[in-house]
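> Give the three-dimensional model of this entry:
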Amino acid sequence: MSKGMAAFALHTERLLLRAPSVALTAAVCDYQQRNTAHFARWDPPYPADFFAPETVAERLAQGEQAFAAGSAYRYWFSLREDPARLVGQVHLSQVARGAFQNAILGYSLDEQAQGQGLMQEALRAVIAEMFGAQVRLHRIQAAVRPENQRSRAVLQALGFAQEGLSRRYLFIDGQWRDHEVYALLNPAWAQDLAP
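As a prediction, the model looks like this:
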C-alpha cells in the first residue's frame, strides 16, 4: 500500500466497517430510509432525489473513487453477525496533506443502535487507521452542535479537545447553527517531524 491507501475493511469486536462500494446501494438506501426522521434534526436539506437508489449508487461510486485517491474516507458499518444491515457510518472528508495533514470527521448511527457504545467502537477503529502508518494524518477535526450531548460525549471519550465555537457554521434543520469545534491530534507525530 502507498501512503494514503487505507484498508477497505476494518473489523472490531462487534463491527464490520466497509469502504464505499456500489454493492452497498440497497443497504445504504435502507439505512437512510429507516433513519430519515431521526437524522432530520442534524442533517442539512437534501435534494428531492437524494435517497433514490440511482443517486445513492452514484454517491457510492464517487466515494469509492475518493477513498482510493485518499481524498475522503467513508466507512459504512454493520454488526458482524448481521452484515447486510448497516447501522452507521463514519466519514473523513476534506483530507488535506502538506503542512496540514488534517481531515474533517462526520458520523451517524442508526436510531435503534444508540446507547450501545457502537459509535465509539467504530471511531476507535477508523481513528487508528487514519493515524496509522498507511494514512498518517496529524489531526482530525469534528464540529458538533452544542445541544448534541451524545455526540459531544463520544468525542470527549475518545480524547478530542474542544478548540472553539464556530458561529452560524452550517445550515441545518432550517437555520444556521453554531457548532463547537473539536480536534484530536495523532500522538505518533513528533513535534518537529515534517510531513
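> switch to C-alpha atoms for all contacts and neighbour counts from now on
OK.
> any chance you could map the strands in the chain?
For the chain, the strands defined by DSSP state E cover 9-11, 15-18, 73-79, 86-96, 102-109, 139-144, 161-172, 175-185.
> Tell me which of those strands is the most buried.
Mean neighbour count (mean count of other C-alpha atoms under 10 Å) peaks for strand 73-79 among those, with a mean of 24.
> tilt between that one and strand 86-96?
Interaxial angle, strand 73-79 versus strand 86-96 (axes from the mean of the first three to the mean of the last three C-alpha atoms, to 10 degrees): 170 degrees.
> now strand 73-79 against strand 102-109, angle please.
Interaxial angle of strand 73-79 relative to strand 102-109 (the same axes, to 10 degrees): 30 degrees.
> so what does strand 73-79 touch, helix or strand wise?
On a contact count with 3 or more C-alpha pairs under 8 Å, 6 or more residues apart in numbering; DSSP states H and E, strand 73-79 meets strand 15-18, helix 53-69, strand 86-96.
> Show me what the first one packs onto, helices and strands only.
Counting contacts by 3+ C-alpha pairs under 8 Å, 6+ apart, the secondary-structure elements packed against strand 15-18 are strand 9-11, strand 73-79, helix 118-131.
> I'd like the ones you listed as CSV, with distance to Glu64 appended.
Output for the helices and strands packed on strand 15-18, formatted as CSV (distance: least, C-alpha to C-alpha, whole Å):
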stretch, distance to Glu64
strand 9-11, 12
strand 73-79, 9
helix 118-131, 16
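> I have a second one here; can you model it like the first so I can compare?
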Amino acid sequence: MDVKIVSPDDAYRLSKFYEANELHLRAWEPAKEKGFHSVKAWKERLQDWCSPQGNAMSVHFISTTPEGGEVAATCSLTNIARGPFMACHMGYSVHQQYEGKGVMKALCQNVINYAFEELSLNRVMANYMPRNHRSAKLLQSLGFSIEGEAKRYLQINGVWEDHVLTSLLNPGNT
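A predicted model of the protein is given here:
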C-alpha cells in the first residue's frame, strides 16, 4: 500500500471510499448530513485542509492500493496543540475489504512516526468505544496505553457513547 498526505486531487477517491463503506463505518462515526461525502463536499473540505491558510491543526493521510490507487484506509491527526501540550488526536477508518489485513496498523504507524518525527509532538491520543474490539487490539499493538474511560464522550448516530481513552508518548521525549 502507498501512504500519502491527502490533497485536493483525492476528493473522488475519498468520496468513493466512504460511499463503499457507509454501512461498515456507521457504527463507529458521528452521523453525517446528506451529501457530506459527495465529491463536491470532499473537494471543498480538501481545499480548506490543504491550503496554507487552512486548518493547520490537522493532517490527513490515506493508504491507497498500488494497482488502482483506491483508498484502503484513512488516518488523521486532529486537534494538534502546540506549546506545552504538544499533542493531537488520531482517528482512522479502514475499507471493509482490508479489515484484519494489517493495512490499518501500517498506516497508523506511518502517521504516528510523522506526529513524533515531523511535528515533534509528545503525545498522540486515540479513543474508542468499549465494544470496538478491533480498535482496542489495534491501539494495543501500536503501543497505546489506556488512561481511562470517558462517559458519554461522543455522539455516534444520535447516541452518546462512552469511550476508552488511550495515548502513546513520544519515546524520544523524556
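> Would you convert the helices and strands packed on strand 73-79 of the first structure into TSV that also reports distance to Leu118 of the first structure?
Converted to TSV, these look like this (distance: least, C-alpha to C-alpha, whole Å):
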stretch	distance to Leu118 of the first structure
strand 15-18	8
helix 53-69	23
strand 86-96	9
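> Need the counterpart of Asp49 of the first structure in the second structure.
Using TM-score structural alignment, the partner of Asp49 of the first structure in the second structure is Gly35.
> Quick check, that match in contact with Ala41.
Yes - judged on C-alpha atoms under 8 Å, Gly35 of the second structure makes contact with Ala41 at a distance of 7.0 Å.
> And these two? Which one has more around it.
The neighbour count for Gly35 of the second structure versus Ala41, taken as other C-alpha atoms under 10 Å, is higher for Ala41 (14 against 11).
> can you pull the contacts of that one?
Applying C-alpha atoms under 8 Å, 6 or more residues apart in numbering to Ala41 of the second structure gives the contacts Gly35.
> cool, and Arg177 of the first structure?
By C-alpha under 8 Å, 6+ apart, the neighbours of Arg177 of the first structure are 145, 167-171.
> I figured Leu184 of the first structure hits Arg139, correct?
Yes - look at Leu184 of the first structure against Arg139 with C-alpha under 8 Å: they come within range, at 5.7 Å.
> Chain neighbours aside, what residue packs nearest to whichever residue in the first structure pairs up with Glu44 of the second structure?
For Glu44 of the second structure, the aligned residue in the first structure is Glu58 (criterion: TM-score structural alignment). For Glu58 of the first structure, ignoring the flanking residues on the chain, the nearest one in space by C-alpha to C-alpha, 6 or more residues apart in numbering is Val22 at 7.7 Å.
> which position in the first structure aligns with Asn110 of the second structure?
Asn110 of the second structure maps onto Ala125 in the first structure, by TM-score structural alignment.
> Turn the contacts of Arg177 of the first structure into a markdown table, including distance to Glu111 of the first structure.
Below are the contacts of Arg177 of the first structure laid out as a markdown table (distance: C-alpha to C-alpha, whole Å):
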| residue | distance to Glu111 of the first structure |
| --- | --- |
| Arg145 | 18 |
| Arg167 | 28 |
| Arg168 | 26 |
| Tyr169 | 25 |
| Leu170 | 22 |
| Phe171 | 22 |
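> matching residues in the second structure for stretch 157-164 of the first structure?
The aligned range for stretch 157-164 of the first structure in the second structure is 141-148, by TM-score structural alignment.
> What are the contacting residues of that stretch?
Identification of contacts with stretch 141-148 of the second structure by C-alpha under 8 Å, 6+ apart yields 105, 109, 164-168.
> Ok, stretch 82-90 of the second structure next?
So stretch 82-90 of the second structure is contacted by 75-81, 120-126 (C-alpha under 8 Å, 6+ apart).
> and with 6 Å instead?
Residues from elsewhere that reach stretch 82-90 of the second structure (C-alpha atoms under 6 Å, 6 or more residues apart in numbering): 76-81, 121-126.
> again with stretch 144-153 of the first structure
By C-alpha under 6 Å, 6+ apart, stretch 144-153 of the first structure touches 179-180.
> Likewise for stretch 66-74 of the first structure?
Stretch 66-74 of the first structure has contacts (C-alpha under 6 Å, 6+ apart) with 4, 19, 90-93, 95.
> Equivalent analysis for stretch 29-39 of the first structure, please.
Residues outside stretch 29-39 of the first structure that contact it (C-alpha under 6 Å, 6+ apart): Leu86.
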